[in-house]
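>>> need a structure here:
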Amino acid sequence: MKTKLKLFGFAMFLTLMFAMPSSAVCQEKRNGPPPWAPAHGYRAKVRHVYFPDYNFYYDLQKGVYIYLGKNGWQVNVNLPSLFGSINLKNTLKVELDLSTDTPQKYNSSHIKKYKSKKKNNKETSSKGNGNKK
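Okay, the predicted model is just below:
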């Protein structure tokens, strides 16, 4: 009886493994913070990180970048090659407490509020509820 139960359990395990889409199995690689995120992580209230020097966002909840492309705002898990040479660990970041899937709706105010320090070569990190502190 125990052998039949073990055999049945093993057969169920194999069935589930082959029935799952491969993306569900490989998705584990994307879990966790991006490599440029601080070691201590972000506060629970923070949903988006805005990069004013390059005018794009990162959605921490969904793990996607939101950037302005040729055909408007684009959402992608990878940063486009246009930004490929950027060291995101050393660039200005602003943590935004916006409860929305579309932070780009507020982009014009973000551009004004968080003016790029790139020209002055002052690269820092800013935290807050959409406000620089």
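>>> from now on I want contacts and neighbour counts done on CA atoms only, so please keep to that.
Noted.
>>> report the longest helix in the chain, please.
When every helix of the chain is counted residue by residue (DSSP state H), the longest turns out to be helix 2-19.
>>> what helices or strands is the next helix or strand after it leaning on?
Read in the C-terminal direction, the helix or strand following helix 2-19 is helix 22-26, with elements assigned using DSSP states H and E. Taking 3 or more C-alpha pairs under 8 Å, 6 or more residues apart in numbering; DSSP states H and E as the contact definition, helix 22-26 has no neighbouring helices or strands.
>>> any idea which helix or strand comes after helix 22-26?
Beyond helix 22-26 on the C-terminal side, the first helix or strand identified by DSSP H and E is strand 48-51.
>>> now the other sequence, so there's something to compare against:
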Amino acid sequence: MKAKNKITGIVLLSGFLFLVSCGPVLISSRIGPPPSWFYPNRVEVVRYVYFPEYGFYYDFTTRNYIYWDNSAWIRVSVLPPRYRNVNLNRSRYTRIRNYRDDNIQRYHEQNNTNRRRSNRTTTPNKRGN
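Presented below is the predicted three-dimensional model:
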């Protein structure tokens, strides 16, 4: 009887130590579906999409819209009233590939500083200057 209890104790202890030694198990999955304006059955490997006509981003990781307002980047889950009449189902957007950082301001300054301005251009003139 003592041997049986000893074996049972060893098995339980080794099983417990085996489970504890695995460490934390992290499961990463989407909490919910993508927004209604996005393709319903599409798997995207991008973190951000940019809506150039309106000048705001959508972050798939945090599920927030990001826009520039009063000299600061604002993150909100619902767009403000000024975008009320925007139909995102029909709006053009650009996938931001190979950028996973939390600071979208850095990306925007490097890539989109000249967008939405009609009086500036990034191409050189025809004389090569």
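>>> got a TM-score for the two of them?
Their TM-score after superposition, calculated using TM-score structural alignment, normalised by the length of structure 2, is reported as 0.58; 86 aligned residues with a C-alpha RMSD of 2.3 Å.
>>> let me see the contact set for the closest residue to Leu98 of structure 1 other than its chain neighbours.
Closest residue to Leu98 of structure 1 apart from its sequence neighbours, by C-alpha to C-alpha, 6 or more residues apart in numbering: Arg47 at 6.4 Å. Arg47 of structure 1 makes contact with Asp59, Leu60, Gln61, Glu95, Leu96, Asp97, Leu98, Ser99, according to C-alpha atoms under 8 Å, 6 or more residues apart in numbering.
>>> which among those end up buried?
When burial is judged by neighbour count using 16 or more other C-alpha atoms under 10 Å, the buried members of the contacts of Arg47 of structure 1 are Asp59, Leu60, Glu95, Leu96, Asp97, Leu98.
>>> follow-up on the earlier one: from the middle of its chain, how far away would the longest helix of structure 1 be?
For helix 2-19 of structure 1, the distance between its averaged C-alpha position and the chain's averaged C-alpha position is 37 Å (C-alpha atoms, centre = their mean, to the nearest Å).
>>> cool, and stretch 81-92 of structure 2?
20 Å.
>>> please tell me which residues of structure 1 that stretch aligns onto.
Applying TM-score structural alignment, one finds that stretch 81-92 of structure 2 aligns to the residue range 81-92 of structure 1.
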